[in-house]
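**Q** could you look at this predicted model? Sequence included:
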Amino acid sequence: MTAPLTIAIDGPSGSGKSSVSKAVARRLGVGYLDTGAMYRALTWWCLERGLDLSDTEAVAAAARELPLVISTDPDDPTVTVDGTDVGEAIRSTRVSTAVSAVATNLEVRSVLRVLQRDLMARAAEQSGGVVAEGRDITTVVAPDARVRVLLTASEDARLRRRSAELHGATDATAVEATRDQVVRRDRDDSTVSSFTEAAPGVTLVDTSELDFDESVEAVLDVVAAETAEPVG
């Protein structure tokens, strides 16, 4: 039997890793896991409960008890916490400005890493493979993945993309309003995970000059090269 295909994709904010990863998973007919959504869901849960995010032990305890249900279907990537659909709420400015405090909690990362590996294994078993994306997937969560990609882009490109996503505009004002969520969060998160440079065995894909479809094809080309099989 052919072993499940595990594809790990790292990258900074605005590199396109979520949208590209979902599209790659659809093309390959495999599962999809957005690990960043898990940190966001925990952040939302802590804020709703009034927890002090600087209380690392309390946040880690919340992570161990988090009533999270996250879909690994790339066509329906829902996120539910305690029965509440939080798919939109976890993308709010409120969560985006607070998530680094949770994502840089080393005990939280340890707890969620176990869940991420379990979800990846189940998704791969069900569909024959999985595309997992985040910030330390290629080096910590799934260093033995068959395909490992660091998806990156210039700071300017990443700011414009995230600005268009959040504000529907890419003018100077909109870009500046987005800067904290991109540059500051990357700086904070880089203290606990490496996602700016490709580790040995990880293929770098720079999407600065690529549109969405070209970015998807670039990752599929890496998958094809790493597996020596035509894909998509």
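**A** Received it, and whenever you're ready, just let me know what you need.
**Q** going by C-alpha atoms from here, please, whenever you check contacts or count neighbours.
**A** Will do.
**Q** now Ser18: how far from Asp10?
**A** Taking Cα to Cα, to the nearest Å as the measure, Ser18 falls 10 Å from Asp10.
**Q** here's the one I want to compare it with:
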Amino acid sequence: MTDRSIADASGASRASGASEAAAASAAEVPAGSAPVVIAIDGPAGSGKSSVSKQVARRLGYGFLDTGAAYRALAWHALEHGVETADAASVLDVLGEFDYAISLDPDVFWVRVGTSDVTAAIREPRVTDAVSGVARVPAVRESVNDLFRALIAASDRAGVVVEGRDITTVVAPDAPVRILLTAAPEVRAARRSAELTTQDAAAVAAALHRRDAKDAAVVDFLTAAPGVTVVDSTDLDFEQTVDAVLGVIHAGVSEQTGARDGR
């Protein structure tokens, strides 16, 4: 754990006391202002999706799962019989990619055209195809523009945005940027617990393969300058949520103070 990591046992305790203050600070954002962006990156199994969704609930913010867009595009490509390792073919179907996603953390859905693909994009065949889609630079540029448009169109005071390059590419100027991580063996165990129908060793191997593939596209294991690390290796779910809320409280308070000249 580095000296920039706040999620040790004492940090979790301090963050727990700060969670209500974080919500209060978030509520201070003036009506009509652009949504506050909370950018959260992290590897598979770090808990970033479930933690980000709960943080959004606690703050009354929107929640944007950016990985869902790449999964939905992979599903779309597979439905069209496209080999996702072929960048040119992926770009061809990108032009017909009619994508929509809910930013409501309590009513989450993903659609491509008229098809509800919320469950389908989690199928193993889609998971295996995601990296091929996400590695295409033109795809990432197009999808990142989509993310920014979704954030700007939100009618909530803020949006918690989670993914792989949110802190560095999608929202590098966000007032709060967090890298949520955990030890590899802990991440593998968590993912295995989620996928109860699959062998634990197979799940761990798949996670490591996905990390290796995705790391070739974007560095999501190293915090960029100005990004706070939250290491959840020794934290349970609620402790991790509280730790993230503590970082948000500090970041939003600092932004508010700078705006007010304090």
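**A** On my side now, so go ahead. Everything quoted here is computed from the prediction, not taken from an experiment.
**Q** overlay them and tell me the TM-score.
**A** Laid over one another, the chains give 0.92 as their TM-score (TM-score structural alignment, normalised by the length of the first structure), with 223 aligned residues with a Cα RMSD of 1.4 Å.
**Q** and the residue nearest the centre of the first structure, what does it touch?
**A** With the centre of the first structure defined as its mean C-alpha position, the nearest residue by Cα atoms, centre = their mean is Gly134, 3.0 Å away. Gly134 of the first structure sits next to Ile9, Asp10, Gly11, Lys17, Asp34, Thr35, Gly36 when contact means Cα atoms under 8 Å, 6 or more residues apart in numbering.
**Q** change it to 7 Å
**A** By Cα atoms under 7 Å, 6 or more residues apart in numbering, Gly134 of the first structure lies in contact with Ile9, Asp10, Gly11, Asp34, Thr35, Gly36.
**Q** and if you look at Ala21 of the second structure?
**A** Shown here is Ala21 of the second structure, whose contacts under the criterion Cα under 7 Å, 6+ apart are His249.
**Q** thinking again about what came up before, now the residue mapped onto the residue nearest to the centre of the first structure from the second structure: how far from Val90 of the second structure?
**A** Matched by TM-score structural alignment, Gly134 of the first structure corresponds to Gly163 in the second structure. Gly163 of the second structure is 21 Å from Val90 of the second structure, where distance means Cα to Cα.
**Q** burial count for Thr114 of the second structure?
**A** Neighbourhood size, Thr114 of the second structure [other Cα atoms under 10 Å]: 9.
**Q** could you find the counterpart of it in the first structure?
**A** For Thr114 of the second structure, the aligned position in the first structure is Gly83, judged by TM-score structural alignment.
**Q** cool, Asp236 of the second structure as well?
**A** So, by TM-score structural alignment, Asp236 of the second structure is matched to Asp211.
**Q** report all helices and strands that the longest helix anywhere in the first structure contacts.
**A** Assignment by DSSP state H gives helix 106-127 as the longest helix of the first structure. Helix 106-127 of the first structure is packed against strand 31-34, helix 56-65, strand 129-134, with contacts defined by 3 or more Cα pairs under 7 Å, 6 or more residues apart in numbering; DSSP states H and E.
**Q** mind running it again at 10 Å?
**A** With contacts taken as 3 or more Cα pairs under 10 Å, 6 or more residues apart in numbering; DSSP states H and E, helix 106-127 of the first structure sits against strand 5-10, strand 31-34, helix 35-48, helix 56-65, helix 99-103, strand 129-134.
**Q** and the helices in the stretch 101-250 of the second structure?
**A** Assigned by DSSP state H, counting those that start in this stretch, the stretch 101-250 of the second structure shows helices spanning 124-134, 137-153, 184-194, 200-215, 237-259.
**Q** pull up the aligned stretch in the first structure for the second one.
**A** Using TM-score structural alignment, helix 137-153 of the second structure corresponds to residues 106-122 of the first structure.
**Q** great, nothing more from me.
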